[in-house]
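Engineer: What follows is a predicted structure for the sequence shown.
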Amino acid sequence: MATDNLRQLEALMNRLERKRAASQRPADISARTPKTLSTTLNAADKIERHLRADGHRIWGFVVYRCTYTSDTAWDLCIERIHASVRKSMDIYNGHDMLREGCFRLTVISDASTLDGASTQIVRRQFKEWCARMLHEEQGSQEEIQTRQQQASPWDRGWPVRYGFCIQIDEASMRSIISDEDEPWVNIIKGDWKPREVARQQQQQLTGSGWTMEIPGGRNEDEGEFTDDEGDREYPPVEGCTEEDVGWMKVRLVGLMTGLYTNLRDPDYWDVPYTRPPDIVPMY
């Protein structure tokens, strides 16, 4: 009897010791990857924090289908994108972030308006989609505010789902379904404007003393062009001769989740930016 009581006491002491040790773990240790990555490096942790900071419940890119040569090829393309996301989450032990109702790869498909569409057309449709769908997906403003939690400065930023979208044209689709080429997609910056348009709008807003608040804490005129940036012309890309044409080709590997989490920083776009037709080497 005494031996049994001793064993129970030892078991209790062991449990208490484990709880004490767990409570004293450094705050940056990730519960998903406690032996490999800290929570600051674990993309699944970061996305989870970003959702809480925004009061949102859904993450993931919106994809615009701009090629209609083969439904079979397209289905395989989307399947491989999903596989890429799952493979990325393997690293972070974050498959819980891919559950239904949390991760959504929204595909916009309309051959009548998107077959061979330019990035300008896609951007215009994306902005209309965001204005219509933000509250339909994430809930009313009251619901969003109820879900919001205190965020560290590192987790504040622009919700990527409503700031950037993916365009897949014939060339990028073929790169994804090919077993030889390195797959890539076009990523489009939703709030990009040609330099002259941005400059005029900034002058108008400055002159009126009024700025427009955008969900996520960014202003419409924040980070726009200034007169001292120069007007050097480059070979035209869809008619644009500026260095930044508002979109770039990015590799599928790391698109989600690495690039997705980094784009939350409104200043990050310039870090990996590579002018088309070149593909971003890394991000």
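Structural biologist: Cool, the structure landed. Numbers count the residues shown, from 1 in each chain.

Engineer: C-alpha only now, for contacts and for neighbours.
Structural biologist: OK.

Engineer: Toward the C-terminus, what is the element adjacent to the helix or strand harbouring residue 131?
Structural biologist: Using DSSP states H and E, residue 131 falls within helix 119-138. Beyond helix 119-138 in the direction of the C-terminus, DSSP H and E gives the next helix or strand as helix 141-147.

Engineer: starting at the chain centroid, how far to that next one?
Structural biologist: 21 Å (C-alpha atoms, centre = their mean, to the nearest Å).

Engineer: okay, now residue 233: neighbour count?
Structural biologist: When neighbours are defined as other C-alpha atoms under 10 Å, residue 233 has 10 of them.

Engineer: So what's the residue count around the residue nearest to it when sequence neighbours are not counted?
Structural biologist: Among residues not flanking residue 233 along the chain, residue 241 sits closest, at 5.1 Å (C-alpha to C-alpha, 6 or more residues apart in numbering). The number of residues packed near residue 241 is 15, by other C-alpha under 10 Å.

Engineer: pretty sure residue 241 contacts residue 235?
Structural biologist: Yes: Residue 241 lies in contact with residue 235 (C-alpha atoms under 8 Å); the separation is 5.7 Å.

Engineer: Doesn't residue 276 lie inside a strand?
Structural biologist: No: remark: residue 276 does not belong to a strand; assigned using DSSP: H, G, I helix; E, B strand; the rest coil, it is coil.

Engineer: Now for it: which residues touch it?
Structural biologist: By C-alpha atoms under 8 Å, 6 or more residues apart in numbering, the contact list for residue 276 reads 237, 247-249.

Engineer: quick one, strands of the stretch 51-200 of the chain?
Structural biologist: For the stretch 51-200 of the chain, the strands defined by DSSP state E, counting those that start in this stretch cover 62-65, 106-109, 164-168, 184-189.

Engineer: Format those strands as CSV; extra columns: mean neighbour count and distance to residue 218.
Structural biologist: As requested, the strands of the stretch 51-200 of the chain are exported to CSV (neighbours: other C-alpha atoms under 10 Å; distance: least, C-alpha to C-alpha, whole Å):
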stretch, mean neighbour count, distance to residue 218
strand 62-65, 23, 21
strand 106-109, 15, 24
strand 164-168, 24, 14
strand 184-189, 22, 14
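
Engineer: ok, structure two:
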Amino acid sequence: METGPAKLEKFMASCEHGIWSFVIYRSAYGPYSDTDFSAFIQHLKELVAECDEINGKHPIFQKLTWTIFEDRNQLENLRHAQIKKMFDQWCCSGSAASGQPRSLHSIHHSTLARYQFCLHVNQDSLDSFNNAKSESPTLSFERTAFVNIVARRFPQDILEEYVDEEEYDDEEEVEDTYPALEGNTDADVGWCKTPLDSIYPSSYVDLCRNENWFHFYIWSEADMG
């Protein structure tokens, strides 16, 4: 069976991309948030190092680039929808394009996860990390510590690319099975919690195929409760 790193290597080669990783936005700036956020990022880096060892020092891990935005003046207390907008603006910027000088496509049209989904570290994320650390400092955080994944485009825009309308009866109604988030009762609001320990490379590789978002969204919310 092909491994996650091997799949990612193929995805990147198909686009001539030289770097990968989720872009990270920090919106939490409480009294202890600097220390908490540093520990949060360090934990992610340790997870990457562990995955690198497990996968026999696969060269793809040398191409992971940490892109972190934490300007308090711009980001403090922003909600997911605002992060989505900022991420979209970045993807359309020269700064994003400069990271992939050999890209075969415009970066803002890229289907790879780096330019379709970002991580949002808010106070809830930091609290979940601290709680997991205090409850089980030596064990996996998978079921308790989480980070928010925010989709750059509204889910219905992605859906239109993959759903064959002829497969559905025009009069048939599809029952919404997604949970509401932040008071939004749309079928899929475009962001969800996901276990911190599954981010790299598992979730990243899965989301390099945009249509996987719909399965991912259901699984993440059910898993995190």
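Structural biologist: Sure thing, it's come through. Quantities reported herein were computed from a predicted structural model and do not represent experimental measurements.

Engineer: which position in the second structure aligns with the residue nearest to residue 233 of the first structure?
Structural biologist: Under the alignment (TM-score structural alignment), residue 241 of the first structure pairs with residue 185 in the second structure.

Engineer: Same question for residue 171 of the first structure.
Structural biologist: Per TM-score structural alignment, residue 171 of the first structure is aligned with residue 124.

Engineer: same question, residue 47 of the first structure
Structural biologist: Taking TM-score structural alignment, residue 47 of the first structure has residue 8 as its aligned residue in the second structure.

Engineer: check which helix or strand covers its match.
Structural biologist: Here residue 8 of the second structure is assigned to helix 4-15, by DSSP H and E.

Engineer: re earlier: the residue nearest to residue 233 of the first structure and residue 276 of the first structure: what is the separation?
Structural biologist: 11 Å (C-alpha to C-alpha, to the nearest Å).

Engineer: cool, and residue 77 of the first structure?
Structural biologist: Using C-alpha to C-alpha, residue 77 of the first structure is found at 22 Å from residue 276 of the first structure.

Engineer: now residue 59 of the first structure
Structural biologist: 27 Å.

Engineer: ranges for the helices of the second structure?
Structural biologist: Along the second structure, counting by DSSP state H, helices occupy 4-15, 33-54, 72-75, 80-91, 94-98, 123-135, 155-162, 204-206, 213-224.

Engineer: which of the ones you listed sits most buried?
Structural biologist: With neighbours defined as mean count of other C-alpha atoms under 10 Å, the helices of the second structure peak in mean count at helix 204-206, which reaches a mean of 21.

Engineer: and the aligned partner of residue 145 of the second structure in the first structure, what does it touch?
Structural biologist: Using TM-score structural alignment, the equivalent of residue 145 of the second structure in the first structure is residue 183. Neighbouring residues of residue 183 of the first structure by C-alpha under 8 Å, 6+ apart: 172, 175-177, 251-253.

Engineer: In TSV: those residues, plus distance to residue 163 of the first structure.
Structural biologist: As requested, the contacts of residue 183 of the first structure are exported to TSV (distance: C-alpha to C-alpha, whole Å):
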residue	distance to residue 163 of the first structure
172	21
175	25
176	24
177	27
251	19
252	18
253	20
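
Engineer: What lies in contact with stretch 240-253 of the first structure?
Structural biologist: By C-alpha under 8 Å, 6+ apart, stretch 240-253 of the first structure touches 81, 84, 119, 176, 182-189, 192-195, 231-237, 273-282.

Engineer: Just give me the match in the second structure for residue 256 of the first structure.
Structural biologist: Aligning on TM-score structural alignment places residue 256 of the first structure opposite residue 200 in the second structure.

Engineer: what's the closest of the helices of the second structure to residue 112 of the second structure?
Structural biologist: Evaluated over these, closeness to residue 112 of the second structure peaks at helix 4-15, with 7.5 Å, by C-alpha to C-alpha.

Engineer: tell me the average deviation of the closest one from the first structure after fitting.
Structural biologist: Here the mean offset of helix 4-15 of the second structure against the first structure after fitting is 1.4 Å, by mean C-alpha distance after the TM-score superposition for the first structure.

Engineer: between that helix and helix 33-54, how many degrees?
Structural biologist: 100 degrees (axes from the mean of the first three to the mean of the last three C-alpha atoms, to 10 degrees).

Engineer: And helix 4-15 of the second structure, how far out from the chain middle?
Structural biologist: Relative to its chain's centre, helix 4-15 of the second structure lies at 17 Å (C-alpha atoms, centre = their mean).

Engineer: Which secondary structure elements does that helix sit against?
Structural biologist: The contact analysis (3 or more C-alpha pairs under 8 Å, 6 or more residues apart in numbering; DSSP states H and E) places helix 4-15 of the second structure against helix 204-206.

Engineer: For the helix it packs on, give me every contacting residue.
Structural biologist: Around helix 204-206 of the second structure, the neighbours that count as contacts under C-alpha under 8 Å, 6+ apart are 4-5, 7-8, 21-22, 113, 212.

Engineer: How about stretch 5-18 of the second structure?
Structural biologist: By C-alpha under 8 Å, 6+ apart, the residues outside stretch 5-18 of the second structure that reach it are 55, 58, 60-61, 63, 99-100, 102-105, 112, 201, 205, 208.

Engineer: go with 7 Å
Structural biologist: Contacts to stretch 5-18 of the second structure, defined as C-alpha atoms under 7 Å, 6 or more residues apart in numbering, come from residues 60, 63, 100, 102-104, 205.

Engineer: Same question for stretch 157-170 of the first structure.
Structural biologist: Counting by C-alpha under 7 Å, 6+ apart, 59-67, 116, 130, 185-191, 216-217, 260, 263-266 sit against stretch 157-170 of the first structure.

Engineer: chain center to it, what's the gap?
Structural biologist: In terms of C-alpha atoms, centre = their mean, the centre of stretch 157-170 of the first structure is found 7 Å from the chain centre.

Engineer: now do stretch 122-131 of the first structure
Structural biologist: With C-alpha atoms, centre = their mean, you get 16 Å for stretch 122-131 of the first structure.

Engineer: Mean distance between it and the second structure after superposition?
Structural biologist: So stretch 122-131 of the first structure averages 0.4 Å relative to the second structure (mean C-alpha distance after the TM-score superposition for the first structure).

Engineer: Before I go, just wanted to say thanks for your time.
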